[in-house]
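J.: 3D, please:
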Amino acid sequence: MNLANKITLARIFLVPVVMIFLLVRFDLGSVHLGQVTLKVSELVATLIFILAAVTDGLDGYIARKNKIVTNLGKFLDPLADKLLITAALISLVEMQRLEAWVAIVIISREFAVTGLRLIAVAEGYVIAASPLGKLKTIIQIVAIVSLMLNNVPFSIFSFPFANIATVLAVAITIISGLDYFYKNRKIVALTKSEQ
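T.: All right, here's what the predicted structure looks like:
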C-alpha cells in the first residue's frame, strides 16, 4: 500500500475519532468566549476534522506527483470524503447545531452523484470532479467547522457566519449536483434507452 492510500485510510480512521470527541461527554473543561461556551472536546474534534479535511488534497497530490494513482485509491478517496462529511453532519444534527433537512439535502446529493458515477462507469465513462464539486467541498468544510465551533469567534460580534456558511453550503451542494446531472445527461439518457 502506497503513502497516498495510507493517508486516505488515516482519514477514514479519523472519522470515528471526530464523532467520539463531538458526541461523548468528556469532561475536559470548557472555554468561555463572550456569550458562547465551547467544550474543549469540541475544539479537539474540530482540529481533528480540519486535519482529516486537509489530508483530502494531500493524498491526491502525492498520488499524482509520484504517479502512484491506484484503483484502491480511486475507491477509498471519495469514500473517505463522504464518510467524513456525513459523520460530521449527523453529529451536528445530534448536537442540535444543524437542522436535519440540511444534512439530508447534502447527503442525498452525495448519494445521487455517486449513483451517476456508477452508471457512467458501467457505460465506460469516467466523471471527474468538477470545479463546482471542489468548491462545494470547501464550503461544506467551512460550514461544518463554523458549526462545530458554535460560530466562534464570530459569535463575539453577533455575526451569523455559521448560518451564512450553511446556507451557502446547501446552495452550492444543490447547484453542483444539478450541474453534474446536466453535464452528464447523455449518460442517463443512454442508460434509459437501453432498459
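
J.: C-alpha only now, for contacts and for neighbours.
T.: OK.

J.: can you give me the strands in the protein?
T.: 30-33, 36-39 (DSSP state E).

J.: Of those, which stretch is the most buried?
T.: Most buried of those, by mean neighbour count (mean count of other Cα atoms under 10 Å): strand 36-39, with a mean of 16.

J.: Would you mind pulling up the elements that it packs against?
T.: Applying 3 or more Cα pairs under 8 Å, 6 or more residues apart in numbering; DSSP states H and E, we find strand 36-39 packed against strand 30-33.

J.: still on that earlier bit, now the strands of the chain in CSV, with distance to V113?
T.: Putting these into CSV (distance: least, Cα to Cα, whole Å) gives the following:
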stretch, distance to V113
strand 30-33, 39
strand 36-39, 35
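
J.: Roughly how far does L14 sit from R25?
T.: 18 Å (Cα to Cα, to the nearest Å).

J.: And the two? Which one has more around it.
T.: Just comparing L14 and R25: by other Cα atoms under 10 Å the higher neighbour count belongs to L14, 19 against 11.

J.: and for comparison, fold this next one:
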Amino acid sequence: MNVPNWVTVSRLLALPLLFLWLPTPGAETRWWGVSIFLLAASTDWLDGYLARRFNQVTELGKFLDPLVDKLLVLGPLLILLTWQMVPAWAVGLILARELVIAGWRVNPQLASQTEIAGANLWGKVKTVTQIMAIALLLAPLPKIYGQIGMVIFWLAVVLTLISGLIYLLPQTNKGVVGNQTPQG
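T.: Purely as a prediction, here's the structure:
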C-alpha cells in the first residue's frame, strides 16, 4: 500500500469519532463532529493529488477512495436522519445509487470493463455538494444556514441521481459503444 492509499484509509478513522460525538447534538460536540468531518473530507483531495503527482494511482486506490467517500458521507447522513433533519427516502436514494455504482465499478461483467473505473466529474461534484450540505446541517449555526444546507442537500440528491445515470448509461467513445467495437 502506498502513501495515497494510507491517506484514503485514514479517512475511515473519522467515522468512529463522528459516531462518538454526534449522537448527542450539543453545540460543542457538533462543532467537533463538523471539524473532524471536514478534515477527513479534505483528505480526499490530498490522496488524489499525491497519487497523481507521484504517479501512484492504483486499482486499490481507485476502489478504496470512492468507497471511503461513500462511508464518510453516509455515516453523517444517518446521524442527520436520526435527528430527523433529512428524510429517510432521500438518504435511501443516495444509498441505493452508491451501492449500485460501487457494484458497477468493481464487477467487470456488469460494466464491460477490465479495470476499476475512477470517479467522473459528476461524481466529484456530487460528493463536494454532499459534503457542503452535511457540514451546514451538522453545524450548530443560525437557522438560515440550516435552510441553505437543506437546499444544498436537495441539490446533492439531484446530482446523486444524475451522476448515477451518467455513470450507468451507455457511453459512446470514438466509435465504441459499450464493449462492442466496429467491425471492418
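
J.: which position in the first structure aligns with V91 of the second structure?
T.: Aligned by TM-score structural alignment, V91 of the second structure pairs with A103 of the first structure.

J.: Relative to Y61 of the first structure, how far out is the nearest residue to that match once chain neighbours are set aside?
T.: Beyond its immediate neighbours in the sequence, the residue positioned closest to A103 of the first structure (Cα to Cα, 6 or more residues apart in numbering) is L89, lying 5.7 Å away. As defined by Cα to Cα, L89 of the first structure lies at a distance of 26 Å from Y61 of the first structure.

J.: Which one of those two is surrounded by more residues?
T.: Neighbours were counted for L89 of the first structure and for Y61 using other Cα under 10 Å; L89 has more, 26 against 14.

J.: Show the contacting residues for T127 of the second structure.
T.: 69, 156 (Cα atoms under 8 Å, 6 or more residues apart in numbering).

J.: when you align them, which residue in the first structure goes with it?
T.: T127 of the second structure maps onto T137 in the first structure, by TM-score structural alignment.

J.: tell me, what residue is most central in the first structure?
T.: Note on the first structure: the residue nearest the mean C-alpha position is I85, at 3.1 Å, using Cα atoms, centre = their mean.

J.: quick one: what's aligned to it in the second structure?
T.: So, by TM-score structural alignment, I85 of the first structure is matched to V73.

J.: what does A63 of the first structure give?
T.: A63 of the first structure maps onto A51 in the second structure, by TM-score structural alignment.

J.: Could you double-check that its match sits in contact with V57?
T.: Yes: applying Cα atoms under 8 Å as the test, A51 of the second structure and V57 come out as touching, 4.9 Å apart.

J.: you'd agree P76 of the second structure is up against M132?
T.: No: using Cα under 8 Å, P76 of the second structure is not in contact with M132, being 11.9 Å away.

J.: Which of the two has more residues huddled nearby?
T.: Ranked by neighbour count (other Cα under 10 Å), P76 of the second structure and M132 place P76 first, with 24 against 17.

J.: Spit out the contact partners of that one.
T.: By Cα under 8 Å, 6+ apart, the neighbours of P76 of the second structure are 18, 134.

J.: Kindly report the same for the one 3 residues further on.
T.: For I79 of the second structure, the residues meeting the contact criterion (Cα under 8 Å, 6+ apart) are 19, 22-23.

J.: Right, I'll call it a day here.
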